[in-house]
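*Asks:* Curious how this folds, go ahead:
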Amino acid sequence: MSAGINGAAHALDPESAAAIVLRETKADIALAERPIPQLLALKAGASRLAIPVRQGFIDRSTVIDELLEQAESTGLLARTSEDAVIRAIADALDNPEEPPPAVLMPREYGPVLTAPAVDFGIQHVPLSIAEWQARKLDQPDPLMGDWLTTTSRVLLIAGTGLGKTNFAMAIGMAAASGQGFLHWRGRRPAKVLYIDGEMSRRLLRQRIADAVERLGEVPAGFFAFSHEDVEAFAPLNTPAGRACVEALIQRIGGINLVIFDSIMCLTTGDMKDEESWQQTLPWARSLTRRGIGQIWVHHTGHDETRGYGTKTREWQMDTVVVLEAVRRDDTDVSFCLDFRKARERSPATRLDFQQARVALVDDRWTFEAAEARRPAKVSPLGGKFLDALRNAMAGDERVNLRGQPAVSTDVWRAECVTLGLIDPGAKAHSARTLFAKHRRELVSANLVACEGDLTWPL
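*Replies:* Next up, the predicted model:
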């Protein structure tokens, strides 16, 4: 066994060390007996845990809950107010003693050590350029295009009534089915959990039905949870709320993506304050480590160009997407899709992060990209559907859309029937699903563009 700190035969990971320090702190409070020494022991222990809390090795709310419970069991709460104890813990976590006593190292592993002497298992971590160049790391596991993977943390921001729930659910269902969506190509069928904290069960069921109809299939890997189905569903910045979600993930058998709708409804506390998000962040990081991508839906405030409340939420996000309203007479769901932050953007992937105008017109998602996009390859049958569109464009039934020649869906579909791509004798639903599937394929490949009922080749 490798030698640990001070030559001890222990290889202690930071999470285990933090848990032991918490246990030692609880014991110190019990031994102090009188209120003032107990309060000092509590603050000293919280100071020791400040760094691991900030680094995500132990949850802030766990520290507060357990120290508060210990204060109650030792009689400290009976002599001091609960608010005073909570303030003492929070103050020590936010402003630890300098230098922090023992930082992470439990006393049972040796003498009290200050921060510079603590070993976090860093003796073999890569530091030099040569070490980083030789390092073997897992490649991203994409779920949609190049912008959404199983390690993504996405903040999706939009104003009330703009269609963010419909949009987030459409992303989730497309990822679950492996289909492309808008200008993003599909990857593989994934397991997606949608957690709703806003709507009634009745409205959530309707939203699911609408999204399935637009997709053209029922994705087996899409799961939705309503906050109404668990009595007194706890906020996600509490241990009980996170435990509930973990139980859902376990029941499903693991997931690849989770969508939280929304931060304001699924967490408690002042949205302008950092505390509620800081209590949630260590768990969000743990989901990332387990290969679970996340989309956190968030509201704007009076300023509809940014998320409501503290901007610190964006610091630990890989991607920040803002939806800004674009007025159209033919729909209420129309917005500009703007990637304000995109850590995964590169010259090779930048087109997936381009600004685009998106709308839900006649129960169909449409988009208009701000930049030209390289066409992608499509299936042989998809290519024949493209040929049918070009044939239709050469006919007399094309129309003019603000200077852009286009044809209606009915005209394109009729040409597909003429070419034998769609069987007119088949069930209407089957024919509609086949047509919709290849229409989406061509849109995702950037070979056709559409607006409302009109489509044209690019």
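
*Asks:* make it CA atoms for all contacts and neighbour counts henceforth
*Replies:* Noted.

*Asks:* Count the neighbours of the residue nearest to Pro35 when sequence neighbours are not counted for me.
*Replies:* Computed as CA to CA, 6 or more residues apart in numbering, the closest residue to Pro35 that is not its neighbour in sequence is Leu76, at 5.8 Å. Leu76: 23 surrounding residues under other CA atoms under 10 Å.

*Asks:* Check the contact between Leu76 and Ala32; I expect there is one.
*Replies:* No: under the criterion of CA atoms under 8 Å, Leu76 makes no contact with Ala32, lying 10.2 Å away.

*Asks:* and Asp330, how many neighbours does it have?
*Replies:* Residues contacting Asp330 under the criterion other CA under 10 Å number 12.

*Asks:* compare with the first, here's sequence two:
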Amino acid sequence: MTQRNDRGADDGARLRSLSLGDLLSVDLPVRDYILDPLMKQGESLMLWAAPGVGKTMAALSIALAAAGGGKFLGWKAPHPFRVLYVDGEMALADLKDRLVVLKDAVEGLDVDAAAKNLRLLVRSHQDPEASFPDIATPEGQQTIYARARGMKADLVILDNFSVLAGVDDENDAGAMNPVLTFLLRMKQAGIATILVHHSNKGGESYRGSSKIATTFEAIIGLKANSGVASRYTAAFDLAFTKFRGRRNDTIVETSAWLEEAADGTLRWRWKESEDAELGRVVTLVKTCRYGRDADLAKALGVSTGKLSGLKNTAIARGLIKAPDWKRCVEAARASESGLDAFPDVAEADEDDAHNDF
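*Replies:* This next block holds a predicted model:
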């Protein structure tokens, strides 16, 4: 008992606190974006998807972009960073094939820098008698932590939770504690971490207890996009279910796929997803500031023909009623003419509801 208390007292003595005055006056180092604006040094992110959707292709592309100062889906590494990629299940030959394809697919990649800065710790590359790190155990955590510190890694990618964490029941909140402790330790060390994970059976969220989500600055879900053909099974809709950082036009629901270029190499292509685009349309229309299709189309960055299609789809899906669209257009025109504007959509909806009785 005494030893435990003494040890606890020693640990407590090592903890540091500071006053508000100290915090306000201290000069803290500026944390670089590893991929701007997706994540900074020392932050953590979860990337989840169902099997076969393309989460490993996405994770490897992030690793390459970070290690080689490239860009993935609009997220740019300002300079090359050191990256440790831990893979728990893929055959080494398959991993090589994917990286060969992706080194040409990642925009602006410095291949020589990536070759130097990206290191891979792969289970299939080990002796069968060697134990591979388990991030749910202190020993496994220390192995990865020591490797990362030894190479001065800025980013560690863990692919994937199910094969790297020996957790009996992923739905048990308490079973997540060791993994959370490890992720928080990496934050304390200033090492960014990406955890690749599987989706639940419905494919609508990540698998297991929601407690695992507490430490992440960002959570990204990938869902299969059957409308885009990709011979490398990497065509998905990407959505943020959590994001604490600074948003710009790249932090949106996105459709992404690998497309073959004229020279036979593959390139990542992406665009705002239809759901996100429809959401922007409806939001702008409801401001009642656009009396002409041309002005609304310009604000959206689309042609008037494309706007017409988006309008029809939004109305067909019930995102906005046709009378409400018309009312907002007329209100905008009235405002431009100096006349009294029509009631806004919310007020009009209330009036319609009262008139129903």
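
*Asks:* Could I get the TM-score for this pair?
*Replies:* The TM-score (TM-score structural alignment, normalised by the length of structure 2) is 0.66; 263 aligned residues with a CA RMSD of 3.0 Å.

*Asks:* Show me what the residue nearest to Pro35 of structure 1 aligns to in structure 2.
*Replies:* Under the alignment (TM-score structural alignment), Leu76 of structure 1 pairs with nothing in structure 2.

*Asks:* Give me the common contacts of Leu76 and Ala32 of structure 1.
*Replies:* Counting by CA atoms under 8 Å, 6 or more residues apart in numbering, the common neighbours of Leu76 of structure 1 and Ala32 are Gln38.

*Asks:* I'd guessed Val163 of structure 2 sits against Gly88; true?
*Replies:* Yes: judged on CA under 8 Å, Val163 of structure 2 makes contact with Gly88 at a distance of 5.6 Å.

*Asks:* Give me the more crowded residue out of these two.
*Replies:* Neighbour totals were compared for Val163 of structure 2 and Gly88, and Gly88 leads with 21 against 16 (other CA under 10 Å).

*Asks:* distance of that one from Ser209 of structure 2?
*Replies:* 21 Å (CA to CA, to the nearest Å).

*Asks:* Just give the nearest non-adjacent residue to Phe132 of structure 2, would you?
*Replies:* Using CA to CA, 6+ apart, the nearest residue to Phe132 of structure 2 is Arg123, at 6.3 Å.

*Asks:* Now check that neighbour against structure 1: what is it aligned to?
*Replies:* Aligned counterpart of Arg123 of structure 2 in structure 1: His227 (TM-score structural alignment).

*Asks:* can you pull the contacts of that match?
*Replies:* His227 of structure 1 sits in contact with Ile195, Asp196, Gly197, Glu198, Phe233, where contact means CA under 8 Å, 6+ apart.

*Asks:* Tell me which stretches of the stretch 151-300 of structure 1 form strands.
*Replies:* 153-158, 192-196, 222-226, 257-261, 293-299 (DSSP state E, counting those that start in this stretch).

*Asks:* mean offset of the longest one relative to structure 2 (after superposition)
*Replies:* Just to be clear, that refers to strand 293-299 of structure 1. Once fitted to structure 2, strand 293-299 of structure 1 is off its aligned match by 0.4 Å on average (mean CA distance after the TM-score superposition for structure 1).

*Asks:* Now do that strand: which elements does it pack against?
*Replies:* Counting contacts by 3 or more CA pairs under 8 Å, 6 or more residues apart in numbering; DSSP states H and E, strand 293-299 of structure 1 is packed against strand 153-158, strand 257-261, helix 263-266.

*Asks:* With the third one instead?
*Replies:* Packing contacts for strand 222-226 of structure 1, counted by 3+ CA pairs under 8 Å, 6+ apart, involve helix 164-177, strand 192-196.
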